[in-house]
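1. Sharing a model that was predicted from the sequence below.
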Amino acid sequence: MDIESLEIREQGSIVKNVDDDGREKRTGTLMTASAHIITAVIGSGVLSLAWANAQLGWVAGPAVLMVFSAITWFTSTLLADCYRTPDSVTGKRNYTYMDVVRANLGGGKVIFCGLAQYCNLVGVSIGYTITASISMAAIQRSDCFHMQGHEAKCDVSNYRFMVIFACIQIVLSQIPNFHSLSWLSIIAAVMSFSYSTIGLGLSIARIVERPDVRTTLTGVTVGVDVSGAEKVWRTFQSLGDIAFAYSFSNVLIEIQDTLKSSPPENQVMKKASLVGVSTTTLFYVLCGCLGYAAFGNSAPGNFLTGFGFYEPFWLVDLGNVFIAVHLIGAYQVFCQPVFQFVERNCQRKWPESNFVCREYSLKAPVLGKLSINLLRVAWRTAYVVVTSVLAMIFPFFNDFLGLIGAFAFWPLTVYLPVEMRIAQAKITRGSSSWIGLKLLSFACFLVSVAAALGSIQGLAADVGGYRPFKPAV
């Protein structure tokens, strides 16, 4: 029996429509899924692409961007087919990445997936806190120079902006689930397009103003810009930065779980992935290449703040406002799987606890009626506080993004989708398809290892002379 539009009746009154799994009817569409993906993909990673291109040069830089784009899109289509099992259209729903791995692979790979996914999501939370605070501080610094002159001492600490960002996230983290985040993702997606466009405009203006900036086919030059060892480490780290810029597989299943069941979720998700990845790749290539052309081999880690803090100060300010607003939304997209994982397990373990399960209604001015859960308030607030403190301890932008990208790319974006495809399609060991998928997985494993080594080396160098909670002078 088709129960997609079944109505549950309780004491003679209609409660709500439910889907085929008994849960509240999903309302997601191609537009909302694409907005979630764009919000997740065009994050702080775009800001480091000019630097990454500077390390790789005009040949390898754009080529690596396109290769990562193609791999991400291909594996996202494999993952989309795993949302329902055993049949990808009418089978049982799997609500999280771990559920998908459990249904298709089982065993130790479920634990491996959980460790990779949730450690990565926590890392993204920390990375976004760092990035948002950098942009907020850049606004104050720009205004200071504008008001007091270019020679003024306008040193600004990022720490208090991390606190402001955390306070905003504590409030927004009370949004119950992904299904309630569509409006925030759409706003965040618009913001990402806006600051990317501002960055492109500033890059073009700088290229016109300074056409003699030095760029090369192979990136930073050994013996001129860097030593031989630095060239190798920076190349590895740039691979991690690009991998981070394309990571959204860790929230793909959760995004797919918001979609209406007709047309089939996997078909809509494949279209949304194509829209999201192709759109972001266009911006990535433009930002990476034009940013490199603007700054040359000395491209900064965050290309938007690299335009200086002078004129047009208002445009730089606007770009950084857009970054901060975007990351406010993106933080929530990446945190929701962590929030829901903990809350579902607590509800399963303590089903009779009022603290864990009971929802309280609260009427608030402007916002109207709100649903409050004590576990949600306590746990999500603690999560935001802890990730913010970790961001204060390790506020290293490029190295941190590269490390997150390295650890997430191979296991979540490539290895597990490939293994599930082999198991789901019953691909014969030793066949051409099996060999091709395994070679893809192994090549991406080597890239992730290299990226991790480069980022760890960069972090070690940064930590050497760093004192936590001491603002720069």
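-> Alright, I've got the coordinates.

2. make it CA atoms for all contacts and neighbour counts henceforth
-> Will do.

3. Around Arg348, how many other residues sit close by?
-> Neighbour count for Arg348, taken as other C-alpha atoms under 10 Å: 11.

4. you'd agree it is in a helix?
-> Yes. Under the criterion used here (DSSP: H, G, I helix; E, B strand; the rest coil), Arg348 sits inside a helix.

5. That one and Gln340: what is the separation?
-> Distance, Arg348 to Gln340, using C-alpha to C-alpha, to the nearest Å: 12 Å.

6. ok, which stretches of the chain are strands?
-> Ranges of strands in the chain, per DSSP state E, are 7-10, 13-17, 84-85, 92-93, 360-364, 368-372.

7. what about the ones you listed, which gets the closest to Thr428?
-> strand 84-85 (19.8 Å; C-alpha to C-alpha).

8. any idea how far the closest one is from the chain center?
-> Mean C-alpha position of strand 84-85 versus that of the full chain (C-alpha atoms, centre = their mean, to the nearest Å) differs by 25 Å.

9. Can you tell me which helices and strands it packs against?
-> strand 92-93 (3 or more C-alpha pairs under 8 Å, 6 or more residues apart in numbering; DSSP states H and E).

10. now the strands of the chain as CSV including distance to Arg344 and mean neighbour count?
-> Output for the strands of the chain, formatted as CSV (distance: least, C-alpha to C-alpha, whole Å; neighbours: other C-alpha atoms under 10 Å):
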stretch, distance to Arg344, mean neighbour count
strand 7-10, 23, 12
strand 13-17, 21, 12
strand 84-85, 20, 20
strand 92-93, 16, 18
strand 360-364, 18, 10
strand 368-372, 16, 12
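
11. Dump those into JSON lines; add distance to Asp241 as well.
-> Formatted as JSON lines, the strands of the chain follow (distance: least, C-alpha to C-alpha, whole Å):
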{"stretch": "strand 7-10", "distance to Asp241": "48"}
{"stretch": "strand 13-17", "distance to Asp241": "43"}
{"stretch": "strand 84-85", "distance to Asp241": "32"}
{"stretch": "strand 92-93", "distance to Asp241": "33"}
{"stretch": "strand 360-364", "distance to Asp241": "42"}
{"stretch": "strand 368-372", "distance to Asp241": "38"}
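
12. then this one, side by side with the first:
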Amino acid sequence: MIIFAAIQIVLSQLPNFHELSLLSLVAAIMSITYSSIGLALSIAKIAGGGHVRTTLTGVTVGVDVSGTEKIWRTFQSLGDIAFAYSYSNVLIEIQDTLKSSPPENKVMKKATSIGVSTTTLFYMLCGMLGYAAFGNEAPGNFLTGFGFYDPFWLIDIGNICIAIHLIGAYQVFAQPIFQFFENYIRNRYPENGFIHSERIINIPIIGKFPFSPFRLVWRTLYVIITSLVAMIFPFFNDFLGLIGALSFWPLTVYFPVEMYKKQAQISKFSKTGIWLNTLSSACLVVSILAACGSVQGLVQALAHYKPFKVS
């Protein structure tokens, strides 16, 4: 995690979102690669036989978990799914990097359709084949279930792909935060030399690079703080679920729906308006349930919590 943070400190010095196209492409390729490795290993495990306990409704109440625990886990899983589709908070930044011909909105609509369809296909395959391979003992982290499964080198490659993917994903989500904060500070303190100073420096291989002392200090501190939080509270799935629950309804559903209604001048009591409001309300309920499940999971994890220890 310290090595990961060191890499992020370097990459965070990229001045803006437009410099991330290559990194984003590599991250996407890595995502498809480790998912494909997991699917291939699942198929091999299924084909190899061996009995795993599976049921139509998942883990069995009274055997694997209590009824209450299963409900909480179901709510947590909703948060994980919501997080998996939480790309909407970087949608505008991505669209802003596109050329104006053809129109950005048409390109973005096509890209979103392909991206969501591809993502859903891989998620469903990993979920179904992973459950068929591991049954009710399926791990939260897909590839960890193959820890003692030959070939070991293939699992290592999968884990390397995950690390590279997360390196790119961190930047894709962090860069909009960097831009927002820096624009706010620069507008707030227009005469501050430290905040506004920037000069071009020559870096071997890379070439000319815009260097800003303010950007170096504040982005480095941001990476260090987020990395420390991740080390202190290593509750991966629960935190993912909570973040997904808190961001899913407002960013992925409510604001886009309200903007569309305003732009298309859709009446609140029209047929389309009623259906959109129903969709928004249903997603709000999902977000609330997911948040409750994730908080319960965090509370449960804290009962056995030791700082800087993997849960």
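-> Right, received. Where do you want to start? Small disclaimer: the values here were computed from a predicted structure and weren't measured.

13. residue contacts, the equivalent of Phe236 of structure 2 over in structure 1?
-> Aligned counterpart of Phe236 of structure 2 in structure 1: Phe397 (TM-score structural alignment). Residues near Phe397 of structure 1 by C-alpha atoms under 8 Å, 6 or more residues apart in numbering: 127, 130-131, 301.

14. mind redoing it with 7 Å?
-> 130-131 (C-alpha atoms under 7 Å, 6 or more residues apart in numbering).

15. re earlier: out of the strands of structure 1, nearest to Ser433 of structure 1?
-> Closest of these to Ser433 of structure 1 is strand 84-85, at 21.4 Å (criterion: C-alpha to C-alpha).

16. how about that closest one, aligned to which bit of structure 2?
-> Taking TM-score structural alignment, strand 84-85 of structure 1 hits no residues over in structure 2.

17. swap in stretch 327-336 of structure 1?
-> Going by TM-score structural alignment: stretch 327-336 of structure 1 matches residues 166-175.

18. In this structure Ala52 of structure 1 contacts Ser238, no?
-> Yes. Applying C-alpha atoms under 7 Å as the test, Ala52 of structure 1 and Ser238 come out as touching, 4.6 Å apart.

19. returning to that earlier point: and the match of stretch 327-336 of structure 1, how far from structure 1 on average?
-> Superposed on structure 1, stretch 166-175 of structure 2 shows a mean distance of 0.5 Å to its aligned residues (mean C-alpha distance after the TM-score superposition for structure 1).

20. Give me the contacts around that stretch.
-> Stretch 166-175 of structure 2 has contacts (C-alpha under 7 Å, 6+ apart) with 8, 12, 16-17, 23-24, 27, 90.

21. Okay, and which of these map to helices?
-> Counting by DSSP state H, the contacts of stretch 166-175 of structure 2 place 8, 23-24, 27 in helices.

22. nearest to Leu240 of structure 2, of those residues?
-> Closest approach to Leu240 of structure 2 among these (C-alpha to C-alpha): Ala27, at 18.7 Å.

23. Counterpart of Met128 of structure 2 over in structure 1?
-> That one, Met128 of structure 2, aligns with Cys289 by TM-score structural alignment.

24. how about its match, what does it touch?
-> For Cys289 of structure 1, the contacting residues are 50, 53, by C-alpha under 7 Å, 6+ apart.

25. Go again with 10 Å.
-> By C-alpha atoms under 10 Å, 6 or more residues apart in numbering, the contact list for Cys289 of structure 1 reads 49-54, 57-58, 61-62, 200, 203, 283, 296.

26. From Phe303 of structure 1, how far off is it?
-> 11 Å.

27. Likewise for Gln457 of structure 1?
-> Per C-alpha to C-alpha, Gln457 of structure 1 is found 22 Å from Phe303 of structure 1.

28. more neighbours, those two?
-> Neighbours per residue, other C-alpha under 10 Å: of Gln457 of structure 1 and Phe303, the larger number sits with Phe303, 24 against 17.

29. The more buried one touches Gly296, doesn't it?
-> No. Using C-alpha atoms under 10 Å as the test, Phe303 of structure 1 is too far from Gly296 to be in contact (11.2 Å).

30. Now list whatever residues contact both of those two.
-> Joint contacts of Phe303 of structure 1 and Gly296 (C-alpha under 10 Å, 6+ apart) are 50-51.

31. Map Thr57 of structure 2 across to structure 1 for me.
-> Thr57 of structure 2 maps onto Thr218 in structure 1, by TM-score structural alignment.

32. Number of residues surrounding that match?
-> 15.

33. Same check on Leu39 of structure 2?
-> Around Leu39 of structure 2 there are 22 residues (other C-alpha under 10 Å).

34. Can you find the partner of it in structure 1?
-> Under the alignment (TM-score structural alignment), Leu39 of structure 2 pairs with Leu200 of structure 1.

35. The closest residue to its match other than its chain neighbours: neighbouring residues, count only.
-> Using C-alpha to C-alpha, 6 or more residues apart in numbering and skipping the chain neighbours, the partner closest in space to Leu200 of structure 1 is Cys287 (6.0 Å). Cys287 of structure 1 sits with 27 neighbouring residues when counted by other C-alpha under 10 Å.

36. same check, this time on Tyr466 of structure 1
-> 13.

37. Can you find the partner of it in structure 2?
-> Matched by TM-score structural alignment, Tyr466 of structure 1 corresponds to Tyr305 in structure 2.

38. Who are the contact partners of the closest residue to that match other than its chain neighbours?
-> Closest residue in space to Tyr305 of structure 2, ignoring its immediate chain neighbours: Ser311 at 7.5 Å, by C-alpha to C-alpha, 6+ apart. Ser311 of structure 2 sits next to 233-236, 301-302, 304-305 when contact means C-alpha under 10 Å, 6+ apart.

39. how close does Ser311 of structure 2 sit to Ala230 of structure 2?
-> Counting by C-alpha to C-alpha - Ser311 of structure 2 and Ala230 of structure 2 are separated by 12 Å.

40. Repeat that for Tyr170 of structure 2.
-> 13 Å.

41. repeat for Ile288 of structure 2
-> Counting by C-alpha to C-alpha, the gap from Ile288 of structure 2 to Ala230 of structure 2 is 24 Å.

42. of these two, who's got more company?
-> Taking neighbours as other C-alpha under 10 Å, Ile288 of structure 2 and Ala230 compare with Ile288 leading, 18 against 15.
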